[in-house]
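Colleague: Need the 3D shape of this:
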Amino acid sequence: MGGKTKIFYKADNLKELIKFLKKIENKVKIFVLSGGSNTLITDSTYDGVVIKLSNNFSNMSLLSEDIIIAGSAVGDKTLSEYAMSNSLGGFEFLSCIPGTVGGGIKMNAGCFGREFKDILISIQAINKSGQVITIPAKEIKFKYRDSGLSDDLIFLSASFKGFKKNSDLIQKEMKELKEKKEKAQPTRIKTSGSTFKNPIGQSDKKVWQLIKESVSIEKSFGDACISEKHCNFFVNKGNAEFKDMKKLIEFVSKKVLKKTGIRLETEIKILE
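Modeller: Predicted coordinates for the structure are as follows:
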C-alpha cells in the first residue's frame, strides 16, 4: 500500500545527491526510504521529498581481516552472507532482518539478543546542507530500536567489526536462527514486521503478550488484520488501505492502554 509523493529522488551517486540537496535548499521535509520493510506509507500524496539510494550505494569491502565497510543500500542478509564468506562472526543475526544497512542503523534493528550497535564502528553520512560527516559509534546514543540520530542525516556507508569464525559454524548458526524466526513469526506475507516496540522498563511482558491480553485477535479493519502466528505483526490480507492499517494500529494501542496502562510506541515508521 502507499501512494504518491510530491518528489521522489533516486540518488545515483554521492555527487548527484549533494547537488540535489543543495538544489532543494532545505525547504521541504525529507524522508529517506531504505528497504521499506518497516514502513507504512499513506495512500494519498506525501507532501515532501522521498529519497532512495541506488545500488551504487551497495558496495562492500574488507578494510582489514575483521572490519567490513558496507554501503547503506546493502541488504542486511547480504551483509551477513558477505561476512560468512570472509569467515567473520558476529553478523549472523542480520540474516533474519529484512531491510538495509541504512535503515538498520537508523532504528538500531536487531533480533535474538543482538543489535546493530553491537557491531558498528562508525557511519558516514550527509546532512541536508550536503556536508559529508563521519560519526563514531561511541558518539551515538543508541537505545532499543532507536539510534537517536537526526532525521536530517542520510547514511552513506558504515564500518562494522566482527571476529574470526569458521564459516561452517556461521552458516549453521544462521540456519538455526532462520528456523527459529520462521517458527515464531509470519513469513512470506504482506506485513511490516513488528508493529510496536516492546515496552522496555514499563513491563516484564513482551508487547505481543500485552496485545493478546487486551485485544481480540480476530479484530480487523477491512483487509488489515492481526497475525494469528504473532499478534504484534499486522497483515494486509490483500486489499487493505493505509487508513485500515492505521485504524488497526490505533485501536490496538488504545485497547492495550485501557487494559494495562501502558502506552505503546510504534516500531514501524508511518509516512503520512
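Colleague: okay, CA-based contacts and neighbour counts for the rest of this
Modeller: Fine.
Colleague: Pull the residues that contact stretch 51-58.
Modeller: Contact partners of stretch 51-58, identified using C-alpha atoms under 8 Å, 6 or more residues apart in numbering, comprise 8-13, 30-34, 70-75, 156-157.
Colleague: Please give the structure of this sequence too, so both can be compared:
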Amino acid sequence: MSTLALPRVRGKLTEHAPLAPLVWFKSGGAAEWLFEPADVEDLSDFLTGLDPHVPVMGLGLGSNLIVRDGGVPGVVVRLGKAFAKVDRLDATTLRCGGGASGILVSSSARDAGIGGLEFMRSIPGTVGGFVRMNGGAYGREVKDVLVECEVVLRSGARQTLALDALGYTYRHSELPEGAIVVSATFRGHEAEPAAVQAEMDRIAAAREASQPLRSKTGGSTFKNPPGHKAWEVIDAAGCRGLTIGDAQVSEKHCNFLLNLGSATSADIEGLGEEVRKRVRAHSGVELEWEIQRVGVNA
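Modeller: Okay, the predicted model is just below:
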C-alpha cells in the first residue's frame, strides 16, 4: 500500500506506526498507516480520496483491543483532541466528540447538572468506541442515553444516525464496517451535581475494588453468556491465575486478561482461547469475545 498515492491531509499521517504504545495491553504490531485527522472535514476528504479497497479501522483509547503481532493492514484512524470536545445543547443533552473519554463525558454531565451518564465514568474508552460497541456498566448502556450519532462512512460521506438505526444489542451495533463515529448526542435527566458526583464516586470505588485497573489489561474479555456471569464460569473451570507466557488470567477478576510484562498478542489471544476451551469442557457454556481482535498474526 505504501506505493499508493494517498490523499493529502491536514492532520498527521504516519507509515508503519507502532500500535503497542497506544493500546492498553502494550502488545502487538504496527499500523500500515496511522491517520490522526485535523477535523471531520479532513477525515471525510481523506476517506473520499482513499482507494476504496484499502481497509479502515477506528482506534480510540485502545482499551478493549488486541492488536495482533503482525500489525494492521490499511489505515488506522485515531481521533485526537480535535474530537474530544463536549458541548451542552440544553438542560439534559450533551454533544460529545468521538475522541472524548468516558470520564470526560461523565464529568461534563456532572458540571452541567445532568444525571444518567455516570456509568460512562467506568467505561475505559472513547465515545467512538463505546457507541460502536453499545458499551455499558453498572446496569446502564449507551442505547439507554444515545439520541443520535454522526459518522463518516468508509466512502467519506457524513451521515447522522438516530438511535433506532444502530440495531443495538448486547455489546453490538449494526454500524457499517469502516464507519468512524465522530460525535454522539446523549440525553440524561436534570440532577444535582453533588448527587452525580456521589454516584460517579460509588462506581469508581466499585471498579477499584473488583478490577485490576493498574495492570496492562484489555477490560472485560468475554461477554456475559445468557444466564451466567463470564467471570463465574471462568472461575468454575479453574482458570483463575492461568498463564501462557507472560499473559495471565487475573487473580482479582478472572474475566480480565493481563500482560505481566512481555506477553505477545499471540500469548494473550491464545490464553483467551484456552479459557474458552476449558469453560466449554467444564460447563458447556460458549464464551464470546467482547475484546476486539484485529490485524494479522506474525
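Colleague: And the next helix or strand past the helix or strand that contains Ala198 of the second structure?
Modeller: Assigned by DSSP states H and E, Ala198 of the second structure falls within helix 193-210. Heading C-terminal from helix 193-210 of the second structure, the first helix or strand you meet, by DSSP H and E, is strand 216-220.
Colleague: Tell me the counterpart of Ser192 of the first structure in the second structure.
Modeller: The alignment partner of Ser192 of the first structure in the second structure, by TM-score structural alignment, is Gly218.
Colleague: how far away is its match from Glu269 of the second structure?
Modeller: From Gly218 of the second structure across to Glu269 of the second structure, the span is 11 Å (C-alpha to C-alpha, to the nearest Å).
Colleague: neighbour count winner among the two?
Modeller: A count of neighbours by other C-alpha atoms under 10 Å puts Gly218 above the other of Gly218 of the second structure and Glu269, at 26 against 20.
Colleague: Pull the contacting residues for that one.
Modeller: When contacts are counted by C-alpha under 8 Å, 6+ apart, Gly218 of the second structure is found next to 24-25, 63-66, 256-258, 291.
Colleague: and if you look at Ala162 of the second structure?
Modeller: 147-149.
Colleague: which of those residues show up in the first structure as well?
Modeller: Conservation of the contacts of Ala162 of the second structure in the first structure, assessed by both residues aligned by TM-score structural alignment, their matches' C-alpha atoms under 8 Å: retained contacts are 147-149.
Colleague: The alignment partner in the first structure of Ala236 of the second structure: what secondary structure?
Modeller: With TM-score structural alignment as the criterion, Ala236 of the second structure lines up with Glu213 in the first structure. Under DSSP: H, G, I helix; E, B strand; the rest coil, Glu213 of the first structure falls in the helix class.
Colleague: which SSE is Lys22 of the first structure in?
Modeller: Lys22 of the first structure is part of helix 14-24, with elements assigned from DSSP H and E.
Colleague: Also Ala38 of the second structure?
Modeller: Per DSSP H and E, there is no helix or strand for Ala38 of the second structure.
Colleague: Map it across to the first structure for me.
Modeller: By TM-score structural alignment, Ala38 of the second structure lines up with Asp12.
Colleague: Stretch 93-102 of the first structure corresponds to what range in the second structure?
Modeller: Alignment of stretch 93-102 of the first structure against the second structure: residues 119-128, by TM-score structural alignment.
Colleague: follow-up on the earlier one: comparing the helix holding Ala198 of the second structure with the first structure, how large is the average distance?
Modeller: After superposition onto the first structure, helix 193-210 of the second structure sits on average 1.0 Å from its aligned residues (mean C-alpha distance after the TM-score superposition for the first structure).
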